[in-house]
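> next comes the sequence, and after it the predicted model I'd like to discuss.
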Amino acid sequence: MSQKRLKDIHLRDPFILADDDSKKYYLYGSIGQNVWEGKAIGFDVYISEDLETWEGPLPAFRPSPEFWADRHFWAPEVYCLNSRYYMFASFKADHAGRATGVLVSDHPAGPFKPYVRALTPENWECLDGTLYIEDEKPWMVFCREWVEVKDGEMYAVRLLPDLSGPAGEPVLLFKASESKWAEGVGEGNENYVTDGPFLHVLKNGDLAMLWSTIGKSGYTMGLARSASGSVEGPWVQDQDPLFSENGGHGMLFTTFEGDLMLTIHQPNQHPNERPVIFKAFEKDQNLRIYMQGKEEKTC
């Protein structure tokens, strides 16, 4: 098995699971080589003990010929619940709406097998579902794509306890244009992108959501906060983005030493996108990151 540094790993939408059982880190993402075109390979995983040297890629998921989707396998996120590992990911096929479904495995490296075809509404164009547990009840936050609704939307849907399906109707949380750091794209600048939600409770109890869009300098990631402390909101956007220089689709994880870390992909242009890891911390009720050894809130 080969060893790689992050700069040698071509992944978008990185997600890192710090697995308590193995005391290893597992890196997943959208495989960069065929993220846009061609038949999807599946999902790979890289494994590390120090976040610097990674072994892989290992095949975490390879679809069977009967699998319903054949392209745009995007943004896998893996969670350990009741000693099983659940992968939330986006899938697409002709004549079917893009959907977030669930795969399952007994090991963080897989092999993952299909569990739920779709947790998102039939015929909607959706992506980037992320799991959040509130009061012991599972929710999924996901994006409804701008390609369908123009002003990209963020939704939450409560799930059944075993994650086998939705337990209610999706709740609209906000639209991309509500953020001051979102820029319109396309003809007439009327399209606004929603990408990559990830929920995190700050030390002061605020429920915050990382999410990404297109800003003045390219791909941009910022924070929204729930005024009620609940996933149903209402959600208020921070005035300034957290990361504004052509990188995003971020998530937070805690190292085995207790350090809070942020991973994103940067830059956003194909085929140069790579996973990047920053040390994160909270200051003045804000999430901040270290850039090149310096404390930064935005960059």
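That came in fine, so what should we check first?
> make it CA atoms for all contacts and neighbour counts henceforth
Fine.
> check the gap between the spatially most central residue of the chain and T298 for me.
The centroid of the chain falls nearest to G196 when counting by C-alpha atoms, centre = their mean (4.2 Å). Look at G196 and T298: by C-alpha to C-alpha, to the nearest Å, they are 18 Å apart.
> do the same with V201
In terms of C-alpha to C-alpha, V201 sits 20 Å off from T298.
> which one of those two is surrounded by more residues?
T298 (17 against 12; other C-alpha atoms under 10 Å).
> assign K7 to helix, strand or coil.
Recorded secondary structure, K7: helix (DSSP: H, G, I helix; E, B strand; the rest coil).
> how many other residues sit next to it?
12.
> show me what contacts the closest residue to it other than its chain neighbours?
Leaving aside its chain neighbours, K7 sits nearest to R274 (6.1 Å; criterion: C-alpha to C-alpha, 6 or more residues apart in numbering). By C-alpha atoms under 8 Å, 6 or more residues apart in numbering, the contact set of R274 is L6, K7, D8, I9, H10, L11, R12, H265, Q266, P267.
> would you mind measuring from S105 to Q237?
For S105 relative to Q237 (C-alpha to C-alpha), the value is 36 Å.
> equivalent analysis for D284, please.
From D284 to Q237 the distance is 17 Å (C-alpha to C-alpha).
> need the contact list for K4.
Shown in contact with K4 (C-alpha under 8 Å, 6+ apart): T53, W54, E55, G56.
> second structure follows, compare the two:
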Amino acid sequence: MSIELELAARQAFAPGTLPATPPARTSYDHVVLPGDFPDPTVVKIGDTYWASATSAEWGAIFPIFSSKNLLDWELVGHVFPEKAPDWAGSNFWAPEFYQENGRTYVYYTARRKGGMLCVAVASADHPAGPYVDHGPLVGQEAGSIDGFAMPDEHGDLYLIWKEDGNSCHQDTPIWAQRLNDERTALIGEATELFGNDAKWEGPLVEGSALVRHDGWFYMFYAGNSCCGKGCNYATGVARSRNLLGPWEKHEQNPILDRNATWKCPGHGTVCELDGRWFLLHHAYAAESHEFVGRQGLLSEFTWNAEGWPEFVNRSPQAPALTDMSRFNIADEFEGEQLGLAWQWPLGQVPAATVRHGQLHLAADNSRLGAVVARRTHAATYKAATTIDFASLPVDTYAGLAAVGDPYNALALMAGNGQLHIWHLRSGKHQSLVQVFIEPCDTLSLRLEVWGGQRYRFAYSTDGTTWQPLPTENFSLNGTYLPPWDRGVRVALVAQGETGGVATFNNFVVRNQR
């Protein structure tokens, strides 16, 4: 959607005349990163805003978005588009941009292979990349996460981060330590800023994002449980005249909490547009919750007379998404490569080739197989694909799946003249249904889901008449699919021995509320 420019000039009126109705104030309270985009970050560089978000266990790592107006965002690339840095194995969380002297830095969290969570940094000559990784800056015994770069009152740049004590039933202090001139290593001593000492914060404080306003440093931060059905995340704020403290927490914390539409709002970054202030943060939509995941919301705040930030009704004012057709997908595999919105399980980069309007996906013999997936936007939807059935090699299966992760999925798979419904839960594989199919050139597969829970599969040999797979004797329930920190993806799958290739002609998703 486009933004109407607000009128800045006043109109003079003759005596006795009434002034015209002033133009409506544009609302910026919207879902701007719909789908699973936790821990969003935003920075303005020149006349362009740049955003990213947690990618967790999905590649490509850390999406990069650009915008001129904070409302319309374009996915333009990824920080690590092909593979993870050599030192890191998982948990790619909470990227934060910092720009200085024409160079852009991304401070991010990842887990060292076989080790602890660390805050690391990569840099590029342009916000869109390509990025060069410089490795970890800090990795405490309990883990270090949620790095944020901020200059102090003297202009010296510091890294702010959280010690991940809640992972081992300890407190979670927020630390600060100076960065070197290259911005790629810590120097000097670390200073503890504050910890989780308020009741609403529960076992943790995290997700620090700082801004300086009217001589104060303000730290927006999150507290309590971030994720899943039982989350109770919320946002607080603290302030200090000096970066290293002492810090004062706002008596009205949390300043941003749940409402009937949005649950567990937190972990955001502050930005400004035309003198108005916003927090880009995540929250679960109440209707779809963990099945879609934590979505990126823009929430406006103002500064009160005491200098504290205030949100309307202390909760996100973004309206619920209603026209879900805006997020429908119809991919005919035009061009020469998959679009940037496609994902794959971390460390399992698929051998995927796009040519002549088809996706050719090389099979993998892992539990589920090779996977290319898209984020979901609703908990109720239909998805479909058409495969080249006649050309499938022996013992190669092509399919359509709802995927939480490579260990948890529900899939409709075709191969060896048959259709199977595969149930994959906690890594355990089970074929629930087997149906023989008469020979045909192409075969269409369809997945339907209601509320993220009830699933049904169907197939068509002519693309028009659909045959449901028999599931009378058991219930296809997908409540187990979402991991604790991620939403469900819809995926195309190729499973089998090396050398087999599955060919897909299209991919369609139709959303409903």
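Thanks, I have it. Quantities reported herein were computed from a predicted structural model and do not represent experimental measurements.
> please state their TM-score.
In this superposition the chains share a TM-score of 0.82, using TM-score structural alignment, normalised by the length of structure 1; 269 aligned residues with a C-alpha RMSD of 2.3 Å.
> so the residue nearest to the centre of structure 1, which of the three states?
Applying three-state DSSP: G196 of structure 1 is strand.
> what do you get for E148 of structure 1?
Relying on three-state DSSP, one would call E148 of structure 1 helix.
> what's the match for it in structure 2?
Here E148 of structure 1 is matched to C168 in structure 2, going by TM-score structural alignment.
> isn't its match right next to M116, touching?
No - contact between C168 of structure 2 and M116 fails when scored by C-alpha atoms under 8 Å: they sit 12.0 Å apart.
> okay, the two: which has more neighbours?
M116 (18 against 10).
> measure the closest residue to the more buried one other than its chain neighbours to A84 of structure 2 for me?
The shortest distance from M116 of structure 2 to any non-neighbouring residue, by C-alpha to C-alpha, 6+ apart, is to G143 (5.3 Å). Per C-alpha to C-alpha, G143 of structure 2 is found 19 Å from A84 of structure 2.
> and those two? which has more neighbours close in?
Higher neighbour count among G143 of structure 2 and A84: G143, with 23 against 19, using other C-alpha under 10 Å.
> what helix or strand is R158 of structure 1 located in?
Applying DSSP states H and E as the criterion places R158 of structure 1 in strand 153-158.
> just say helix, strand or coil for I214 of structure 1.
Classified using three-state DSSP, I214 of structure 1 is strand.
> show me what it lines up with in structure 2.
In structure 2, I214 of structure 1 lands on N224 (TM-score structural alignment).
> from memory that match sits against L204, does it?
Yes - here N224 of structure 2 lies in contact with L204, judged by C-alpha under 8 Å, at a distance of 5.5 Å.
> what about those two, which has more around it?
Neighbour count, other C-alpha under 10 Å: between N224 of structure 2 and L204, L204 has more, with 27 against 21.
> OK, contacts around that one?
G165, N166, D171, T172, G195, N196, G223, N224, S225.
> quick one: contacts for the residue nearest to the centre of structure 1?
Going by C-alpha under 8 Å, 6+ apart, G196 of structure 1 touches D13, A75, D128, G129, F142, C143, L210, W211, S212, H249, G250.
> what do we get in structure 2 for the fourth one?
The one in question is G129 of structure 1. Using TM-score structural alignment, G129 of structure 1 pairs with G147 in structure 2.
> which strands and helices sit next to the strand or helix carrying that match?
In this assignment (DSSP H and E), G147 of structure 2 forms part of strand 144-151. Here strand 144-151 of structure 2 touches strand 88-100, strand 103-112, strand 117-124, strand 157-163, strand 205-213, going by 3 or more C-alpha pairs under 8 Å, 6 or more residues apart in numbering; DSSP states H and E.
> nearest to A402 of structure 2, of the ones you listed?
Using C-alpha to C-alpha as the measure, strand 88-100 is the one of these that comes nearest A402 of structure 2, at 21.4 Å.
> which bit of structure 1 covers that closest one?
Going by TM-score structural alignment, strand 88-100 of structure 2 lines up with residues 69-81 of structure 1.
> now the matching stretch: buried residues?
By neighbour count on 16 or more other C-alpha atoms under 10 Å, the buried set for stretch 69-81 of structure 1 is A69, D70, R71, H72, F73, W74, A75, P76, E77, V78, Y79, C80.
> P234 of structure 1 maps to what in structure 2?
In structure 2, P234 of structure 1 lands on P246 (TM-score structural alignment).
> nearest residue to its match in space, please, no chain neighbours.
Using C-alpha to C-alpha, 6+ apart, the closest residue to P246 of structure 2 is S240 (6.0 Å).
> list the contacts of that neighbour.
Counting by C-alpha under 8 Å, 6+ apart, S240 of structure 2 has contacts W216, F217, Y218, P246, W247, E248.
> ok, of these, which one's closest to L412 of structure 2?
Nearest to L412 of structure 2 among these: Y218, at 50.5 Å, using C-alpha to C-alpha.
> how many neighbours does that closest one have?
25.
> and the one 4 residues further on, by the same measure?
The burial metric for A222 of structure 2, expressed as a neighbour count using other C-alpha under 10 Å, is 26.
> thought G139 of structure 2 was touching M116?
Yes - with contact defined as C-alpha under 8 Å, G139 of structure 2 and M116 form a contacting pair (6.4 Å).
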